[in-house]
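Undergrad: Fold the following, please.
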Amino acid sequence: MPHRNGRPRTVLGRLPLPERAFVAKALRTETVGGIVLLAAAAVALVWANTPLRRSYEEVRDFHFGIGALGLDLSVAHWTADGLLAIFFFVAGAELKRELVVGELRDPKTATVPVVAALGGMAIPALFYGLVATSRGGTWNGWAVPMATDIAFALGVLAVIDTHLPSALRAFLLTLAIVDDLGAIIVIAVFYTSTIHLPALIGAVLGLGLFFHLHDRRQVHGWYWYIPLALVIWGLTHASGVHATVAGVAMGLLLRVAKDGEVGHRPAEHIAHLVRPVSAGVAVPLFALFAAGVSVSGDTLGAVVTGPETLGVALGLAAGKVLGVFGGTYLAIRFTRAQLSPGLALADVLALAMLAGVGFTVSLLIGELAYPNPADQEHIKAAVLLGSLTAALAACVLLRLRNTKYRRLYEAETADENADGIPDIDQSDGAMGRRQSSPGPKPVNPDDRRRSGGPDDPLDAEG
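TA: Just a heads-up that it's a prediction; the model follows:
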């Protein structure tokens, strides 16, 4: 098929630059990223619950790679250990930015979401333990309901968010980043059975070289870092530590100081470039080969009757909201920390329910905690059930809060006499009442940037 410039264009060929830029920009937004992830999970569920199930299992379990290097892995293993390292690399870069120039830089600002995140990890784990052990189960999967899925949670918030306070998104992002860091620590410490010391030392030396080139020498050029990243990833995998740890480690080593007076912050710029690959390829492919569980009466029955599966589902749907909301309340009640201006505890309650969407990382930890495929099937079903329940409940609560803020916005901007001045500013004592009002200022959806993450100003810079 000819293109506008006269050159032939193949159906499956590389997209022209404007179209590639459009796709990449779309994948940087939470809405599109969440939709792609949801679509991949839906395809997996349909594929695994039709007569084509055998083909799904054959593709998922197909092995390829370099056996001499210990890298003859299944497709599912490659997506979990390899592609998710890209996701955690972006998460590490975002965390580094938040620690240096973002919300986590100021202890007073960071205290509430950090305590909320810690509560959101501890209480679901305890919830799981109490439910599982009281019904004769084990503690094996205590970490499964700890994680919050950034892509899904921010995607849900982006779809609903029109008048909600902008501080709500910053709170959720900070909470989810700390949550992901906690998940990586848990994976590295509790789900590493054996350590191959020479490979681990090699990975650490590789990280040292990465830091020296990037931060000290400020060497540019992807042709230096991609081969080095692959070596670090391979050594980390060979060491026995889960290979995704390599991703978050390299993300945390990225430099945040600007390149020159008007230059990019490398951590922001690199994360900006890699995020479409993470959101459009890495996470959806992992979901495609991790979420394909058989949804039947027997499977759902096993979820609600099995001690471990019920612990996972309730840990996500109930433990998360108790942990996040309880941690927030304790932080503002017994410390000097305060909620960001414009946030109310009712907003945090809705957000705490949304934090129970623990899809990607929960599925990963579930695979590590339960090596038996039959057990994995039930644990994955429990993760899906708990996350879906939390997402639906959060949608209801967020809609209610959004309706309240929409009404506040309409009241503050009403101009019945069409003189260009809001009626509320023309009433007697209006200014005094507005200045003394502690309530949050409603958000104008026309003024809200919809492009995505905190480093998305790069979109305007190309």
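
Undergrad: Every contact and neighbour count from this point should use C-alpha atoms.
TA: Will do.

Undergrad: residue boundaries of the strands in the stretch 101-250 of the chain?
TA: For the stretch 101-250 of the chain, applying DSSP state E, counting those that start in this stretch gives no strands.

Undergrad: hmm, I was thinking of the stretch 351-462 of the chain
TA: Under DSSP E, counting those that start in this stretch, the stretch 351-462 of the chain gives no strands.

Undergrad: Helices of that one, residue ranges please.
TA: Taking DSSP state H, counting those that start in this stretch as the test, the helices found in the stretch 351-462 of the chain are 359-369, 373-413, 430-436, 458-461.

Undergrad: so residue 110 makes contact with residue 103?
TA: Yes. Counting by C-alpha atoms under 8 Å, residue 103 is a contact partner of residue 110 at 5.8 Å.

Undergrad: Give me the common contacts of those two.
TA: residue 174 (C-alpha atoms under 8 Å, 6 or more residues apart in numbering).

Undergrad: Find the residue at the geometric middle of this protein.
TA: Nearest to the geometric centre of the chain sits residue 150, at 1.8 Å (C-alpha atoms, centre = their mean).

Undergrad: Show me what whichever strand or helix holds residue 348 is packed against.
TA: Assigned by DSSP states H and E, residue 348 belongs to helix 345-354. Packed against helix 345-354, as judged by 3 or more C-alpha pairs under 8 Å, 6 or more residues apart in numbering; DSSP states H and E, are the following elements: helix 166-190, helix 320-334, helix 373-413.

Undergrad: by how many degrees do it and helix 320-334 diverge?
TA: Here helix 345-354 runs at an angle of 150 degrees relative to helix 320-334 (axes from the mean of the first three to the mean of the last three C-alpha atoms, to 10 degrees).

Undergrad: Give me the contacts around helix 345-354.
TA: By C-alpha under 8 Å, 6+ apart, the list of residues contacting helix 345-354 from outside reads 153, 168, 172, 317-318, 320-325, 328-329, 390-391, 393-395, 397-398, 401.

Undergrad: Go through that helix and flag the buried ones.
TA: By neighbour count with 16 or more other C-alpha atoms under 10 Å, helix 345-354 contains the buried residues 347, 348, 349, 350, 351, 352, 353, 354.

Undergrad: Can you give me the separation between the fifth one and residue 322?
TA: The spacing between residue 351 and residue 322, counted by C-alpha to C-alpha, to the nearest Å, is 11 Å.

Undergrad: Repeat that for residue 263.
TA: As judged by C-alpha to C-alpha, residue 263 and residue 322 stand 43 Å apart.

Undergrad: what's the answer for residue 211, then?
TA: Counting by C-alpha to C-alpha, the gap from residue 211 to residue 322 is 39 Å.

Undergrad: So which of the two has more stuff around it?
TA: residue 322 (22 against 18; other C-alpha atoms under 10 Å).

Undergrad: please give me the structure for this one as well, since I'd like to look at both together:
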Amino acid sequence: MAAPTPTPRRFLGRLSLPERNFVAEALRTETVGGILLLAAAVAALIWANTPLGRSYEAVADFHVGPASLGLDLSIQHWAADGLLAIFFFVAGIELKRELVAGELRDPKAAALPVIAAVCGMAAPALVYTLVSTAGGGSLAGWAVPTATDIAFALAVLAVIGTSLPSAIRAFLLTLAVVDDLFAILIIAIFFTNDLNFAALGGALAGLAVFWLLLRKGVRGWYVYVPLALVIWGLMYNSGVHATIAGVAMGLMLRCTRREGEEHSPGEHIEHLVRPVSAGLAVPLFALFSAGVSISGNALHAVFTRPETLGVLLGLVVGKTLGIFGGTWLAARFTKAELNEDLAWPDVLAVASLAGIGFTVSLLIGELAFAGDAVLTDEVKASVLFGSLFAAVIACVLLKLRVRKYQALCEAEERDEDQDGIPDVYEQDNPEYHLRMAEIYEKKAAEHRRMAEVAGASRADGDSPA
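TA: Alright, predicted model coming up:
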């Protein structure tokens, strides 16, 4: 007797109901944060390119903090190293959750988004390297176009009013999580200054205490927040980028639910901290990082200087081709079948949307060209234009399929029996079919009653007075 043929895995298929609800909640917060991020970036550009431009520079360069602790930093520096630690803390929790309870927990299921994300980072780096080498430019910025900004991407979706099916949004979120992981590794490995081993040892000891307190079940923000600040300060003084401290602490949180728990500690803390990250930390970083002068010379440099042109093409071309090509190859060789409701142009649209690399790209740009203020601003301008072009291309591609997406979203949300669970998740449940039969019978009875009333009314109208 022949062995049964294994059922092929479905790519961009329907999520489980708990995963769908988690993704919807997470992306809802990110969308609001993305709109604030977009507003902050626009405000920064207006502030820096008006007669108030000097005040922008004065505020961004204003130093504050205890010099005795090595923390006499500019406002811009506090935003990049301090506030973004909150962003990376949330990224660490997201990564931990994906590894233990999300799309990345199953190696076979994780293969496709991981391969897509890796290709989506390798291709932009390759494009930058080729363009910069051909033009005789610096290779220091190879990592700038490798990052995806999920919040900015979702803000674009919110602005253009395109509703994507939850599976596509989850794929985009998973891409961004893996993307963040590799961005963290890039920052830790390639942008670490001369190490202060005493400070680094102190930071590692602090992380060990943090982990031990978590394992002992110690609770209270008044314990963890001061400890986190000490760890961050030591990590900053060690020469390792301070945001790594946020990632490390996020990865230590437990993200699996135990019996009787509605939410794991990681999910609970993420729910509390994500609004601070998306609504405050990242927009403030954008406000003090995106304010570059957009003059004629700057625009000319974006399209002519090899470093800036490499960043722009890396985001627009490299990201799209890398993610789409990696996804197609992974699906081809893992025999994963694309959801029958979708088509490969949908994957191309998501790949182009991932070319919006704002927050982490700006951060890496600052780190890569820290010794050249002019080139740093030009690279930031190229990140802005590259993200803008990627957003426009994605909007065009998504709008071509907007009716299909709206129909899929309506099917996902339909709940005719009004039990709080979308009907599509109950179709294999006999009780669901019984409830639906009762609903349809009530509707049919109501229609018959209305028809009888209407018939009686017509009969009365035709009768003699």
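
Undergrad: Just give the TM-score of the two.
TA: For this chain pair, the superposition-based TM-score is 0.81 by TM-score structural alignment, normalised by the length of structure 1; 390 aligned residues with a C-alpha RMSD of 1.9 Å.

Undergrad: quick one: contacts for residue 326 of structure 1?
TA: Counting by C-alpha under 8 Å, 6+ apart, the residues that residue 326 of structure 1 touches are 116, 119.

Undergrad: which residue lines up with it in structure 2?
TA: Under the alignment (TM-score structural alignment), residue 326 of structure 1 maps onto residue 325 of structure 2.

Undergrad: hmm, back to that, pull the contacting residues for the residue nearest to the centre of structure 1.
TA: Neighbour list for residue 150 of structure 1: 173, 176, 177 [criterion: C-alpha under 8 Å, 6+ apart].

Undergrad: what do you get if the cut-off is 10 Å, keeping everything else the same?
TA: Residues near residue 150 of structure 1 by C-alpha atoms under 10 Å, 6 or more residues apart in numbering: 30, 34, 91, 156, 172-173, 175-177, 179-180, 355, 357-361.

Undergrad: before we move on, what about residue 160 of structure 1?
TA: Shown in contact with residue 160 of structure 1 (C-alpha under 10 Å, 6+ apart): 31, 154, 395, 396, 398, 399, 402.

Undergrad: Any idea which of the helices and strands packed on helix 345-354 of structure 1 gets closest to residue 305 of structure 1?
TA: helix 373-413 (10.9 Å; C-alpha to C-alpha).

Undergrad: Please name every helix or strand in contact with that closest one.
TA: On a contact count with 3 or more C-alpha pairs under 10 Å, 6 or more residues apart in numbering; DSSP states H and E, helix 373-413 of structure 1 meets helix 150-160, helix 283-290, helix 297-305, helix 307-314, helix 320-334, helix 345-354, helix 359-369.

Undergrad: mind redoing it with 7 Å?
TA: Packing partners of helix 373-413 of structure 1 (3 or more C-alpha pairs under 7 Å, 6 or more residues apart in numbering; DSSP states H and E): helix 297-305, helix 307-314, helix 345-354, helix 359-369.

Undergrad: Including distance to residue 241 of structure 1, could those go into CSV?
TA: As requested, those are arranged in CSV below (distance: least, C-alpha to C-alpha, whole Å):
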stretch, distance to residue 241 of structure 1
helix 297-305, 30
helix 307-314, 24
helix 345-354, 30
helix 359-369, 12
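
Undergrad: Could you identify which of those helices is most buried?
TA: Greatest average neighbour count among these goes to helix 307-314 (a mean of 29), per mean count of other C-alpha atoms under 10 Å.

Undergrad: relative orientation of that one and helix 320-334 in degrees?
TA: 60 degrees.

Undergrad: what residues does helix 307-314 of structure 1 touch?
TA: Contact partners of helix 307-314 of structure 1, identified using C-alpha atoms under 7 Å, 6 or more residues apart in numbering, comprise 127-128, 131-132, 135-138, 141, 144-145, 303-304, 378-379, 382-383, 385-386.

Undergrad: try stretch 46-64 of structure 2
TA: Against stretch 46-64 of structure 2 from outside (C-alpha under 7 Å, 6+ apart): 72, 73, 74, 75, 76, 288, 291, 292, 293, 294.

Undergrad: And the fourth one, how close does it get to residue 141 of structure 2?
TA: When you say that, I think you mean residue 75 of structure 2. The value you get for residue 75 of structure 2 to residue 141 of structure 2, if C-alpha to C-alpha is used, is 24 Å.

Undergrad: before we move on, back to that, make JSON lines out of the contacts of residue 160 of structure 1 and add neighbour count.
TA: Putting the contacts of residue 160 of structure 1 into JSON lines (neighbours: other C-alpha atoms under 10 Å) gives the following:
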{"residue": "31", "neighbour count": "23"}
{"residue": "154", "neighbour count": "25"}
{"residue": "395", "neighbour count": "19"}
{"residue": "396", "neighbour count": "13"}
{"residue": "398", "neighbour count": "25"}
{"residue": "399", "neighbour count": "17"}
{"residue": "402", "neighbour count": "21"}
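
Undergrad: next one: the helix or strand hosting residue 271 of structure 2 to chain centre, how far?
TA: Using DSSP H and E, residue 271 of structure 2 sits within helix 265-276. With C-alpha atoms, centre = their mean, to the nearest Å as the basis, helix 265-276 of structure 2 stands 15 Å off its chain's centre.

Undergrad: what sits against residue 80 of structure 2?
TA: For residue 80 of structure 2, the contacting residues are 285, 363, by C-alpha under 7 Å, 6+ apart.

Undergrad: Residue 433 of structure 2 and residue 439 of structure 2: what is the separation?
TA: For residue 433 of structure 2, the distance to residue 439 of structure 2 - C-alpha to C-alpha - is 10 Å.

Undergrad: starting at the chain centroid, how far to stretch 244-256 of structure 1?
TA: 16 Å.

Undergrad: To what extent is the spatially closest residue to residue 292 of structure 2 that is not a sequence neighbour buried, counted in neighbours?
TA: Distances taken as C-alpha to C-alpha, 6 or more residues apart in numbering put residue 377 closest to residue 292 of structure 2, at 5.7 Å, once the chain neighbours are dropped. Residue 377 of structure 2: 23 surrounding residues under other C-alpha under 10 Å.

Undergrad: ok so, going back, tell me which of the helices of the stretch 351-462 of structure 1 lies nearest to residue 97 of structure 1.
TA: helix 458-461 (14.3 Å).
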